[in-house]
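1. just to be clear, the model below is a prediction. Sequence and coordinates:
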Amino acid sequence: MAMADHRNDKPGRPAPRERRGWLSRIAPGVRNFAKRDTPENLWVKCPDTGEMLYRPDLEAALWVTPSGHHMRIGAKIRLDGTFDEARYERLATPSVVEDPLGFPDDRSYGDRLKAARKATGEQDAMAVAFGRIVGQPAVVIVQDFAFMGGSLGMAAGETFIMAAKEAVKRQVPLVIFTAAGGARMQEGTLALMQMARTTLALNEVKSAGLPYVVVMTDPTTGGVTASYAMLGDVHLAEPNATIGFSGRRVIEQTIRETLPQGFQRSEFLVEHGMIDQVVKRADIPEKLSSILKTLMMGRERLSAA
């Protein structure tokens, strides 16, 4: 005969209660959601205020927080938000030799590339597409800081050159959204060479009489700032973006002086003539369209003649 369990029959010890979540206690009939029912990334923390933001609301706001902080975004989100109705033609990026120097590290360069590709869904730090920005055709390059800090290497250099040639071929303006920490150290001098190569590619765009417009996003630094990021016909920037060559701490240690408040931020650079205008993310397509239309007017008259 089986022995009954009377451990909860002792005086003074209540029978076990059914465990219920707080929601079922205050609203009977409403089921509790298991942890697996709620995405782990449903809430995003605002970098400025620490406030937890509902992800769908943040996506609808183009990843700009209520405090006005422009969060970093990837290539697809940028392209979707730039081109009319998120319709555009993605252009295939060129292939290059990977790890040409056999760079020694605690983690192989190849493994770092694989991890970056898996995380971003992109082949390298630059993506290129062709489409219309509020009616104006353009070839657009986007640098993704999430891909190894948006670093400029051989693949990014070849992609930039391809985009420049494509703009000349299609006779349309070239636009770039920059975001980078500088040249890719795993490629050494080969990465630094891309600064000169991209500059030469831009000469072809300008020789063809086509506009080149730069939109600097957070952060745009290092060799990228020292090359194609500062060679535009017009320079725009998102609010409070970090833009410069060396970091603030390095500069202060070198010159042994304290830099002004807001140094290397886009608003500071507008005041000092380094960039033309700070534009909120939601307003960038309209602003770009207006600029491109204006810069192409002379060319249209020449074509008509």
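-> Good, I have the coordinates.
2. going forward, measure contacts between C-alpha atoms and count neighbours the same way
-> Noted.
3. would you map the helices across the stretch 201-305 of the chain?
-> Assigned helices in the stretch 201-305 of the chain, in chain order: 222-225, 248-255, 266-271, 284-304 (criterion: DSSP state H, counting those that start in this stretch).
4. should've said the stretch 1-150 of the chain
-> Counting by DSSP H, counting those that start in this stretch, the helices of the stretch 1-150 of the chain are 22-26, 55-60, 75-82, 109-120.
5. for those, which one sits closest to Leu292?
-> Shortest distance between Leu292 and those, using C-alpha to C-alpha, is found for helix 75-82: 13.5 Å.
6. Ala163: how many residues sit nearby?
-> Counted by other C-alpha atoms under 10 Å, the residues lying close to Ala163 total 28.
7. below is structure B, check it against A:
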Amino acid sequence: MPLKDFFGKRKKYASIPSEKAKVDVPEGLMQKCDNCKQIYYRKEIVKSLYVCPNCGYHHPMTAWTRIESLFDEGTFTEWDAGLTSANPLDFPDYETKIKKDRQKTGLNEGIVTGTGAIEGNQVAFAVMDSNFRMGSMGSAIGEKIARAIENAREESIPFIIFTASGGARMQEGLLSLMQMAKTSFAVKRFRDSGNLMISVMTHPTTGGVSASFASIGDYNFAEPGALIGFAGRRIIEQTIREKLPNDFQTAEFQLEHGQVDKVIHRHDMKTTLGKLLCMHTDGR
């Protein structure tokens, strides 16, 4: 073969159209960190309990994912799964939005309550899910929390709550705000009985939730970087006419100013809670 023919001849693979050479990436295979923008295989994030391997940012978890990460296998029993919100004020499209969130999350409401064991210690439990109406507190959520606390009091076991909420649910008006008093009173009865309550605030814990049951545990913990506060940053700045620190209302800021007792990394959460429960229950 003449040398010019060898170099002039096109290779077979070179004739393949470029669009056919592209490999499609299956949807949901990759995930970008909301903080550092690094891209990872989704299974890496899931394995890391939704904590970014690069920057340590704690992504939101669903209620059931958090429960699975904390409870001893096979020990969880759910309470009041069928309790749902009504539309007492006939707020336009409220029921439609609730229905969509039920389909999206598989939950009837933005919280799961129940009982189970953490490192062998039996506890009552409530975990809020920010994917359902941004974890907003309506009458059903308040009722589920109050019932869970009352069950814990009757069984004389500790109560742990993980909060994640944008505040009170405006579609239920005053009925939503009433849950602040109802849940706080339930906590008072529970603590007067000599029982232990642990509150863990996750991102975000704001509004009426932060001003009621989220902040009145015997221990008040938080996850790194969680937004914790009542009013929004912009409203506060406009009210006091001052510029707030960049880390204002973060878990670390709240720890520095005595509003939370400890900031706990998600990877250490089960071990820390287990040790604390053993200390208070004498290993029972």
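-> Alright, I've got the coordinates. Here the structure is a predicted model, which means the values were calculated and not measured.
8. residues near Lys114 of the first structure, how many?
-> Lys114 of the first structure has 12 neighbours, counted by other C-alpha under 10 Å.
9. quick one on the thing from earlier: deepest in the core, which of the helices of the stretch 201-305 of the first structure is it.
-> Sort these by mean neighbour count, taking mean count of other C-alpha atoms under 10 Å, and helix 222-225 sits at the top with a mean of 22.
10. would you check the span in the second structure matched by that one?
-> Using TM-score structural alignment, helix 222-225 of the first structure corresponds to residues 207-210 of the second structure.
11. before we move on, the earlier item: out of the helices of the stretch 1-150 of the first structure, flag the one nearest Leu190 of the first structure.
-> Comparing the helices of the stretch 1-150 of the first structure under C-alpha to C-alpha, the one sitting nearest is helix 109-120, at 14.6 Å.
12. average offset of the closest one relative to the second structure?
-> Compared with the second structure after the fit, helix 109-120 of the first structure shows a mean deviation of 0.7 Å (mean C-alpha distance after the TM-score superposition for the first structure).
13. pull the distance from that helix to the chain's centre.
-> 17 Å (C-alpha atoms, centre = their mean, to the nearest Å).
14. same check, this time on stretch 168-176 of the first structure
-> Relative to its parent chain, stretch 168-176 of the first structure has a centroid offset of 21 Å by C-alpha atoms, centre = their mean.
15. and what of stretch 141-152 of the second structure?
-> Stretch 141-152 of the second structure has its C-alpha centroid displaced from the chain centroid by 18 Å (C-alpha atoms, centre = their mean).
16. read off where it ends up in the first structure.
-> Counting by TM-score structural alignment, stretch 141-152 of the second structure corresponds to 156-167 in the first structure.
17. in the stretch 51-200 of the first structure, which spans are strands?
-> For the stretch 51-200 of the first structure, strands defined by DSSP state E, counting those that start in this stretch occupy the ranges 52-54, 88-91, 126-133, 136-143, 174-180.
18. next, the buried residues of the third one.
-> Neighbour counts over strand 126-133 of the first structure (16 or more other C-alpha atoms under 10 Å) mark 126-133 as buried.
19. how about these in CSV, adding distance to Leu79 of the first structure?
-> Listed next are the buried residues of strand 126-133 of the first structure as CSV, based on distance: C-alpha to C-alpha, whole Å:
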residue, distance to Leu79 of the first structure
Met126, 12
Ala127, 9
Val128, 9
Ala129, 8
Phe130, 10
Gly131, 9
Arg132, 11
Ile133, 10
